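*Asks:* Generate coordinates for the sequence data below:
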Amino acid sequence: MQWTIAELASEAAAAVERLGIEAPNGKVGEVPDVRMLRYYGSLGLLDRPADVRGRTAYYERRHLLQVIAVKRLQADGETLAQAQRRLLGRTDAELETIARLDEVKQRKRFWAQAPDLHSAPVSAPAPAEMSVGVHLAPGCTVLFTPERTLDAADLAAIRAAGRELLHTLERRGIVAAERNTP
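*Replies:* Presented below is the predicted three-dimensional model:
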């Protein structure tokens, strides 16, 4: 299969999303786009196009493997220079190993699952009970009524679990992308 650079960017973005590859520090662009792929090409992280017809360049599976491998290495904390050194001269099989295509990150998606109504409380909370809001980012606060007093570990765990929710809300344009990560 062959892709234009825009189609390759789309395929790579879908693969990064499906594999759950995320930048660890928020400084690295997570979703590959045409501009990023052109930059990778200028650094030698992406091979020259497999074919050029007229003014259109076409890319193949190897190019997709290179992009995914770079994103995996970045997610593991490596710089582009380190990725460049690691990927230089690699075979397709070696790129597949580095890209870890079979390793789909199992992220907890607690808000995407229907609650078990058989174990849920039947009655509404008493008026004396207090709801607690845990601020995740500007414009996003999780509100609930806890069964006990929260400690620092509880707050840290809630904020950590909320990162994926924030990422989804940002991707869908529901909350602003500029935020301080909890």
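*Asks:* For the rest of this, base every contact and every neighbour count on C-alpha atoms.
*Replies:* Noted.
*Asks:* The most centrally placed residue in the chain in helix, strand or coil?
*Replies:* Computing the C-alpha centroid of the chain and ranking residues by C-alpha atoms, centre = their mean puts residue 22 first, at 3.6 Å. Taken by DSSP: H, G, I helix; E, B strand; the rest coil, the conformation at residue 22 corresponds to coil.
*Asks:* these two touch, right, it and residue 75?
*Replies:* Yes - with contact defined as C-alpha atoms under 8 Å, residue 22 counts as touching residue 75 (5.6 Å).
*Asks:* ok, residue 5 - contacts?
*Replies:* Taking C-alpha atoms under 8 Å, 6 or more residues apart in numbering, we find residue 5 in contact with 34, 37, 57-59.
*Asks:* For the comparison step, fold the sequence that follows:
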Amino acid sequence: MWTLDELLERVRAALAEAEYPGAPNGRVRDLPDRRAVRWYATTGLVDRPTGMRGRTALYGPRHLLQLVAVKRRQAEGRSLAQIQAELAGATDGTLAGIARVSDDLLAGGGAAPQPAPARTRFWAAPPVAVAAPIAAVPPGVAAPIAAAPAGVAAPEVAPLGEAAPADVSADVSADGATTTFAGVRLPGGVLLLLPAQPGPDELAAIRAAAAPLLDVLADRGLLTNP
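*Replies:* I've put the predicted structure just below:
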């Protein structure tokens, strides 16, 4: 079995082995990425992971056939709805006929996947002291922040406002000083607290920069809805 990055590398190798014209328009990626695989699994185009190694999801040959078959059908100009109607629940034989993946790649041989570029392990740094975990709340409800550390007044969170660039805010007082934190909600139930209020451009940059960390958290099962 393979990790998600290893699976995606095999998809690239499989498409390179046989004629593949790529996506017919700029709205579709030539190759799937990690988020696409998770979305396909949500819609039933691709099976859920077959197992776990610790908190790392593992995938097998059927996932490879499914992803390559999806990309080949997209290259023919078919929509995801059409592809789903054809391939959801398809047998391995049907998928193999569409995907045309070599036996070497399916068996784990063939073009060996290249290791993924090393990422800066910014999440591995020693954690700073933080308050207790924040409880999950329904969308549109102010997120209560748990009890603050000793000597710090418990923060109060303002209700969510549609016009506000950040989702929540909190004022924390200590020794007469007050610090205002802005909270930015990220996918998977992650709440990022910032000591300054970000604007729309900063929010977009933050969410884009958070993608590698969210991928790591999702692979390890640490998100509520990866």
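*Asks:* I'd like the TM-score for the two structures, please.
*Replies:* For this chain pair, the superposition-based TM-score is 0.52 by TM-score structural alignment, normalised by the length of the first structure; 101 aligned residues with a C-alpha RMSD of 1.5 Å.
*Asks:* that older thread, got the contacts of residue 5 of the first structure as CSV, with distance to residue 46 of the first structure columns?
*Replies:* CSV is the format used below for those (distance: C-alpha to C-alpha, whole Å):
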residue, distance to residue 46 of the first structure
34, 12
37, 7
57, 13
58, 12
59, 10
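*Asks:* neighbour-wise, which of the residues you listed leads?
*Replies:* Within the contacts of residue 5 of the first structure, residue 59 tops the neighbour count with 22 neighbours, counted by other C-alpha atoms under 10 Å.
*Asks:* list the contacts for that residue?
*Replies:* Taking C-alpha under 8 Å, 6+ apart as the test, what residue 59 of the first structure contacts is 2-5, 8, 49-51.
*Asks:* Can you classify residue 9 of the first structure by secondary structure?
*Replies:* Three-state assignment for residue 9 of the first structure (three-state DSSP): helix.
*Asks:* Quick check: the closest residue to it other than its chain neighbours vs residue 24 of the first structure, distance?
*Replies:* Closest residue in space to residue 9 of the first structure, ignoring its immediate chain neighbours: residue 33 at 4.9 Å, by C-alpha to C-alpha, 6 or more residues apart in numbering. Separation of residue 33 of the first structure from residue 24 of the first structure (C-alpha to C-alpha, to the nearest Å) stands at 19 Å.
*Asks:* And the two? Which one has more around it.
*Replies:* Taking neighbours as other C-alpha under 10 Å, residue 33 of the first structure and residue 24 compare with residue 33 leading, 19 against 12.
*Asks:* Could you count how many residues lie near residue 157 of the second structure?
*Replies:* 18.
*Asks:* What is the burial count for the closest residue to it other than its chain neighbours?
*Replies:* Nearest in space to residue 157 of the second structure, with sequence neighbours left out and distances taken as C-alpha to C-alpha, 6+ apart, is residue 170 at 4.6 Å. If you count neighbours by other C-alpha under 10 Å, residue 170 of the second structure ends up with 22.
*Asks:* What helix or strand is residue 170 of the second structure located in?
*Replies:* Using DSSP states H and E, residue 170 of the second structure sits in strand 168-174.
*Asks:* Give me the packing partners of that strand, helices and strands only.
*Replies:* strand 156-157, strand 177-186 (3 or more C-alpha pairs under 8 Å, 6 or more residues apart in numbering; DSSP states H and E).
*Asks:* Quick one: closest of those strands to residue 192 of the second structure.
*Replies:* Nearest of these to residue 192 of the second structure, taken as C-alpha to C-alpha: strand 177-186 at 5.1 Å.
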